[in-house]
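Visitor: Fold the following, please.
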Amino acid sequence: MRYLTTDLTGEEVLTGQTGALGLIALNRPRVINSLSREMIRQIETALDTFETDPSIAAVLVTGEGERGFCAGGDIRMLYESGRAGSPDAQEFLREEYRLNGRIGRYPKPYVVIMDGITMGGGVGLSGHASHRIATDTTKLAMPETGIGFFPDVGATWLLSHAPGELGTYMGLTGEPIGPADAIAAGFADVFVPAANLVSLAERLAAIPAGVDAQAVTDLIANFAAKAPEGQFAANRALIDRCFAFDSVEQILAALEAEDSDFAAKAKATMLTKSPTSLKVTLALLRAGRTSPDLETCLAREFSATAQTLKTPDFYEGIRAAIIDKDRNPQWSPATLDAVGPDIVEAFFAPHPQPLFG
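Guide: From the prediction side, this is the model:
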């Protein structure tokens, strides 16, 4: 636990208790704490223990190492499993998404320090938490359209409920955002400067056993500050104007019509992404807006993964980003106009083995 001097046990996930605080530390710093299936199970076990232990008032979740909280899931495993036709990829996603749902309804305060890179699966571990702390180094993103995938781990709930069109911008471009923008988009609650994190952790470790969620909120507020201004404040009107459309083509046309470096960059970034992923992502985000809860979005995402694992862009995107690292994916279909409604609709087919039930 990088913010506390305390003894923890475990390997890829360190767990323990100090005072009334249950501790979970992701411990794969070499790969920015990317999640393995075993890590997901270890987190579940820790949450089981902490939930039923009356001496635990709250849980603190952090990532070891200096680079970030969590860079995502085990993409290479998904690639290899999908190509081999093994069930490992689907089972990993099933367990991960069920954990994301559990975090959203966890009965005790669940505090996450989102230091450094917080992407993909890291957003799944943090975005649904009751207390989400951004720091000076927070770099948050859902970059899945760049690997032929879509924002998952419940991100279609978070993104679709972000103010205005901030979530649509984040989901389609995959651009990383800092602490102020993470708070503005509803992915974090407060900004705590790096200089205050150790003191905050020490105060959390000293909370009494009977403390409630509001007391944790008040404690964290004592260490919070105003985050350095991000990009959203200056570009909010443009984002809301350009990303309000229900087709990717209309969004790109609106960005083209703007006399703005921000709009030009957003358009250029989107044009590097998988055309299929862009259209599927937008459809999932619009469906998320009318969904009743996080679990509904997670179940829809899980259904969409079955089609993703049959789609060439997923393997081509991972090849270009992770395997060969040439950063030059050849998407198929290669253009937006070739991605018809039938291609998108296939991602909405019910999963033969539903996520919940």
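
Visitor: only C-alpha atoms for contact and neighbour calcs from this point on.
Guide: OK.

Visitor: how about the strands in the stretch 251-357 of the chain?
Guide: Counting by DSSP state E, counting those that start in this stretch, the stretch 251-357 of the chain forms no strands at all.

Visitor: hey, where'd the helices end up in it?
Guide: Taking DSSP state H, counting those that start in this stretch as the test, the helices found in the stretch 251-357 of the chain are 261-270, 275-289, 294-308, 312-318, 341-345.

Visitor: which residues touch the residue nearest to the spatial centre of the chain?
Guide: Closest residue to the average C-alpha location of the chain: Val123 at 2.3 Å, with Cα atoms, centre = their mean. Contacts for Val123 (Cα atoms under 8 Å, 6 or more residues apart in numbering) come out as Cys70, Gly72, Leu140, Ala141, Met142, Val153, Ala155.

Visitor: quick one more, to check against the first:
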Amino acid sequence: MERVDNLNKQIKEDKVIIKKCKHPSTVSVLLNNPKRLNSLDVHMFKKLNDVVSDFNHKIIIIRGVGDKAFSCGGDVKSLHKYITQKDDESLMQYFDSEFKMDYAYFLQNQIPNCALITIYNGIAIGGSITMSIYSKIRICSENTLISLPECKNGLLVPSIQYFSNLRDNLGVYLMMTGDFIKGEDCVKYGLADYFVEHSKLVDLQNELEMQENLESCHKICKKYAQNIDVNQIRNKEYIKDLFQLTDFNTFWQNINQKASQNQDLKLQKFAQHCLKQMNLSSKISIRVNYSMILSSFDSSISFNQFMLLQARSAINLTKLSTDCQEGLKKAVIDRNYIPQWSHETVESVSQQEIDQILNDETQIQSFTRQMIQSFDDVNNLFIQKQNYQNKLIDSII
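Guide: Below you'll find the model as predicted:
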């Protein structure tokens, strides 16, 4: 009885619950912060980082507690507090822990015989996507809702490199509008690999926890998954047209022109919807994120260099603009609040303001040095992990 009580206490207190599986190299991770829809705070960032950094953890299966959410992303309620109270130490720690964890989970999926398996068992928003989007297996159900609402919060969109490369400009559309993608559409958009009925997720996970290699995990997923026609995407041709990457002024003129024409009323209606969503957003966030999308195609910038650029831009948006305070106030304090954005139109945002957020290090030099060191530490750790896993394979052979 005492052991049961202790286990129940652990489940109530631990925001990240780690379960050992049949094989020591496979672990199951449960995000356990249901009161905040499994939002990720600094403690959770660090614990998740510890899980993926363990040399013995080859297969990591992750989902959120309950049926409502995988995770609604980073703990933006705490983030709002750090920003408004000018608590720079906590703010820097938040971003350092988040980006360090994100980079670690990316590297986990680069090791040939290692993988993250993500079960999107509900809402998956913003920062939770950064950790999971590079998973070698991503599972969605009819309850899955994926969104990138950062522009509406005055923040930087996560995983810009991944979303920029989605076919037919689908990722650019998601980043700019924050629209929700639901259920099997997640597979069509390239955000999930398998669609499994929600009622079968528990059985699926139980079988996955019995596996010790990626190939057998794929076989299990195929057994449960439904076939999805990835070419049947609603408004695909409109998205491809409206969100083609050019300079921002050309992009903005195109979407406004399509919203005002009347030859194709369906296109007009969809363009008007997209414009409405972007006009509800922080104008400086729209402009900064669009610039970052263009930068993501620069082949001279490595993945970790781009991660550093994202980290710098993310924290500069919180320090050089008041929009994040406005957007987060609506998101976590008062849902009826109307944000008072610093700019009324996207055209009024100057290139100088954008460049300052992307490049300025006046207030964050120590943070930049810390992030460089953090990325180097994570990179070196995963070189060691890959070498360790390779030795295990050699010993078996």
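
Visitor: Narrow the contacts of Val123 of the first structure to those in strands?
Guide: Cys70, Leu140, Ala141 (DSSP state E).

Visitor: Select only the buried ones of the residues you listed in PyMOL?
Guide: Buried subset of those, written as a PyMOL selection, criterion 16 or more other Cα atoms under 10 Å:
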select buried, resi 70+140+141
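
Visitor: which two from the contacts of Val123 of the first structure end up farthest apart in space?
Guide: Cys70 and Ala155 (15.1 Å; Cα to Cα).

Visitor: Throw the helices of the stretch 251-357 of the first structure into TSV and include distance to Val192 of the first structure and mean neighbour count, thanks.
Guide: Below are these laid out as TSV (distance: least, Cα to Cα, whole Å; neighbours: other Cα atoms under 10 Å):
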stretch	distance to Val192 of the first structure	mean neighbour count
helix 261-270	27	16
helix 275-289	30	23
helix 294-308	27	23
helix 312-318	34	23
helix 341-345	41	14
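
Visitor: what about those, which gets the closest to Ala89 of the first structure?
Guide: helix 294-308 (9.3 Å).

Visitor: Buried ones in stretch 32-49 of the second structure, by neighbour count?
Guide: Using 16+ other Cα under 10 Å as the test for burial, stretch 32-49 of the second structure gives 32-34, 37-42, 44-49.

Visitor: ah, wrong one, I meant stretch 15-31 of the second structure
Guide: So, applying 16+ other Cα under 10 Å, buried residues of stretch 15-31 of the second structure: Lys15, Val16, Ile17, Ile18, Cys21, Ser25, Thr26, Val27, Ser28, Val29, Leu30, Leu31.

Visitor: what's the burial count for Ala206 of the first structure?
Guide: By the measure other Cα atoms under 10 Å, the count of residues near Ala206 of the first structure is 13.

Visitor: and it, how far is that from Asp48 of the first structure?
Guide: 22 Å (Cα to Cα, to the nearest Å).

Visitor: before we move on, back to that, so which of the helices of the stretch 251-357 of the first structure gets nearest Thr9 of the first structure?
Guide: Going by Cα to Cα, the one of these nearest Thr9 of the first structure is helix 294-308, 31.0 Å.

Visitor: Give me the contacts around the closest one.
Guide: Under Cα under 8 Å, 6+ apart, the answer for helix 294-308 of the first structure is 90, 93-94, 97, 101, 104, 148-149, 152-154, 156-157, 284, 288, 291, 314, 346-351, 354-356.

Visitor: got it, and stretch 143-150 of the first structure?
Guide: Looking at what lies outside stretch 143-150 of the first structure - Cα under 8 Å, 6+ apart - the contacts are 119-120, 151, 171-176, 272-274, 276-278, 280-281, 308, 313-318, 321.
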